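**Q** Quick one: sequence and predicted model below, then my questions.
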Amino acid sequence: MSNAKHFVNPLRDPQDRRLPRIAGPCALVLFGVTGDLARKKLMPAIYDLANRGLLPPGFGLIGFARRDWENQDFAKIVHDSVKERARTPFREEVWKQLLEGIRFVPGTFDSDESFQTLKQTLDDLDQSQGTGGNHAFYLSIPPKAFDQVISQLKKHGLAKRDQRGAWSRVVIEKPFGHDLASANELERRVSSVFHSQSVFRIDHYLGKETVQNLLALRFANELFEPIWNRNYVDHVQITMAEDIGIGGRAGYYDGVGAARDVIQNHLLQLLALTAMEEPTSFDADQLRAEKRKALAAARPPKDIAAHTARGQYLGGWAGGKQVLGYLEEEGISPQSQTETYAAIRVDIDNRRWAGVPFYLRSAKRMPRRVTEIALNLRRAPHLPFSQTDTEALGSNALVLRIQPDEGITLRFGAKVPATLMEIRDVTMDFAYGTSFAESSPEAYERLILDVLLGDPPLFPQHEEVELSWKILDPILDFWADLDTQPEGYASGTWGPASGITMLARDGFVWRRP
């Protein structure tokens, strides 16, 4: 409890910044509690919030799944997940308090009886825990099940404000549709049940500390904002690389692919935050308005064939062990055309960014796990040195590392000691882990707390989802019309040759993170 004051959302109103915002009495219903996300991220995050004193004594946690469990069985699952993966130390007194509000509802999404039991369980928690009718429903389930669950919540009166003024909110995990048409249909169905202000679309990247620090870097420092435009920036690279394959996620991943799974949401959101104009405040509406403007000005490349690339990882050696290729993974068809590597160029048609290409790439089975935003600056217009003095000199770059080892790196040229005048690239590095005594909360801690508080700045609204699909759909349609396998690339490498070529056409190369 004593450290709670250090974990404050920098996007909130300055008057609230000195003190933590603690959620009021409420209950959180987790659909999909048997999945990896719930066990590895959501349950530990809930405990960490409780351990930091940010959840009220009157808090309830309900698991809903097709399991023949009692309350104590689910509590054991939560306990084991917390002990294994929680960020903060396990404290018995915190766990006992959390345990008082843990319940489990067995059932299926099509069962009216199960949802009646859920309603009764929430009513009981309102009485025993004092949750006051405030209920959040977290849909950690396949997208195809969204409609059924939302319809059941409406049917059983769980999706509306009651006479006490209590709230009901729904949390949806990506992907937000399969394309623009399906995203609009999902929005139609969700908005017919929940008010737009009660719909929280989770993009966990927006909860990461470094993503929010991007806004602080730009708008709190006179050093950077004057050069954050086409006059100084040559091109921008946004990369999310994973060193793993699809694991056991064939059922989800095949037919989705890297572009839909990551570029449509995570990377285009990072692009919007990088490219947007300064908001008048960090109020949710103002922040979203500027992101929407940036996405509305963004467009796919004019020559999609030349400025996009897709690939599939092949079997081989990665991370010191032999791994299967994508088409050899269990549950994947040998004819699958799903890409595990996707790279695209995006251009932004406005005064700030005209002529500056943004390159976005996401892939699995890369040499290492890394997510970063790299602003590569233009070279100096004149270098008063001989060519040999600067032959090892690249362009200046400002790099924001989102994960792992969150921080910021600035690359610039400096003279090599004991030489007449030889210049090489050097870096200045800022790392959160060494610069602050406070540890950074996990993204899901921040986002779950914001859901319970009804604090919306970090959650994209449907308009942003729609604009992102408008950028990506033409590329996906072009790839679908090719009706060919994506280009193979060896596991443990930085992708297919076409990914290198698409930048080479513009005279650039990918950074090696």
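**A** On my side now, so go ahead.

**Q** C-alpha from now on. contacts and neighbour counts both.
**A** Noted.

**Q** What is the host helix or strand of Ser81 packed up against?
**A** Assigned by DSSP states H and E, Ser81 belongs to helix 71-85. On a contact count with 3 or more C-alpha pairs under 8 Å, 6 or more residues apart in numbering; DSSP states H and E, helix 71-85 meets helix 43-51, strand 102-106.

**Q** tell me the most buried of those?
**A** Ranked by mean neighbour count, the helices and strands packed on helix 71-85 are led by helix 43-51 with a mean of 24 (mean count of other C-alpha atoms under 10 Å).

**Q** which is the next helix or strand following the top helix by length along the chain?
**A** Across the chain, the longest stretch assigned as helix under DSSP state H is helix 462-482. Toward the C-terminal end, the helix or strand that comes next after helix 462-482 (DSSP H and E) is strand 487-490.

**Q** Pull the residues that contact that following strand.
**A** Arg310, Gly311, Gln312, Tyr313, Leu314, Gly315, Gly316, Gly495, Pro496, Ala497, Ser498 (C-alpha atoms under 8 Å, 6 or more residues apart in numbering).

**Q** Use this one as the comparison:
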Amino acid sequence: LALRFGNALLEAVWHHRWIASVDIMVAETDGVDGREGYYANYGALRDMVQNHILQLLCLIAMEPPSALDADSVRNEKLKVLRALRPMTAERVNHDSVRGVYRAGVVGGKPVVGFKAPTAEAEDCETYVALVAHIDNWRWAGVPFRLRTGKRMADRCSEVVITFRETSHWIFEQPTREKSTPNRLVFRLQPEENIELTLMSSLAAPEWGALELQPLPLDLSMPINLRRRIAYERLLLDAFHGNPALFVRNDEVEAAWTWIDSVADAWKQAGTPLQPYMAGSWGPEAAVSIAPEGSIGGRRRGRSGGGA
């Protein structure tokens, strides 16, 4: 909230005219060991997307609240959840991927694949990739790509804002098609970090031979200014009677309404589970959800692929 609404530079471009896509990923290296019974009834969609990822989406997409009191913030988050386009059986196999991890190697150690406790639980997903759309003026036409999974290559929580290209490209190197778009990356785990990628000339060539390269600007928070971890902040807010970061009942209902539309669409369309190797970045089928250059595509390239 502070970065979004406290900086005119960001708020001025925080809409569909300047933003091309938003990627939100919460990846975990842990499996579901000891929680198979729970996952049999919920899966990654209900366990992670319904709360963690949708809350991040709300904070990125919400309109400026009239004040920072709890109800003002919650009211704007609720509007986002209610503006989420319901998933349909006609679109679900194009806009989502379900996955389940198989045996692999995580952190240099071999791990077993997901073992369903019952026959009914064999259709339980440990990985989800979704394309969400928010039907309002600010986010018209902007895909929100949501991804989460167990037994991934690394533990991380990131939000990547990819901006649109400049309207007029005057440089020969790289060509417009091969240029890297501006990106703003919010890394939440394992450590908080902000990175802004711009295009710049890192050398000083002769006039007429100007070549641009991506220039990542690290905006890391100084060590002595590190904030409390998330649960410490929530506990302190609870002690002080500040409910702003706690979810209200109507938010929960709106989130579940959208999640249920995804689950129902999966059932109607018979969306299958795609296997992926533990220690990868998810099923190969998810490339359609996380194309090259997006958060998933970039990480997939570093680790050598999916299942």
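**A** Noted; the coordinates are in hand. Every value quoted in this text rests on a predicted model; they were computed, and no experiment measured them.

**Q** So which of the helices and strands packed on helix 71-85 of the first structure is nearest Leu393 of the first structure?
**A** Closest of these to Leu393 of the first structure is helix 43-51, at 44.2 Å (criterion: C-alpha to C-alpha).

**Q** what's the matching range in the second structure for the helix holding Ser81 of the first structure?
**A** Helix 71-85 of the first structure corresponds to no residues in the second structure, going by TM-score structural alignment.

**Q** for the next helix or strand after that helix, packing partners?
**A** Once the chain leaves helix 71-85 of the first structure, the next helix or strand it forms, by DSSP H and E, is helix 92-99. Packing contacts for helix 92-99 of the first structure, counted by 3+ C-alpha pairs under 8 Å, 6+ apart, involve helix 43-51.

**Q** residues in the second structure aligned with the helix it packs on?
**A** Going by TM-score structural alignment, helix 43-51 of the first structure sits over no part of the second structure.

**Q** Specify the angle between the helix or strand following that helix and strand 102-106 in degrees.
**A** Past helix 43-51 of the first structure, further along toward the C-terminus, the next helix or strand under DSSP H and E is strand 59-65. Interaxial angle of strand 59-65 of the first structure relative to strand 102-106 (axes from the mean of the first three to the mean of the last three C-alpha atoms, to 10 degrees): 20 degrees.

**Q** The residue lying farthest from the centre of the first structure in helix, strand or coil?
**A** Each residue of the first structure has a distance to the centre, and by C-alpha atoms, centre = their mean the biggest one is for Leu420: 47.7 Å. On the three-state scheme (DSSP: H, G, I helix; E, B strand; the rest coil), Leu420 of the first structure is labelled coil.

**Q** Over to Val346 of the first structure?
**A** Per three-state DSSP, Val346 of the first structure ends up strand.

**Q** now the alignment partner in the second structure of it, nearest residue through space, not along the chain?
**A** By TM-score structural alignment, Val346 of the first structure lines up with Ala132 in the second structure. Among residues not flanking Ala132 of the second structure along the chain, Phe144 sits closest, at 5.0 Å (C-alpha to C-alpha, 6 or more residues apart in numbering).
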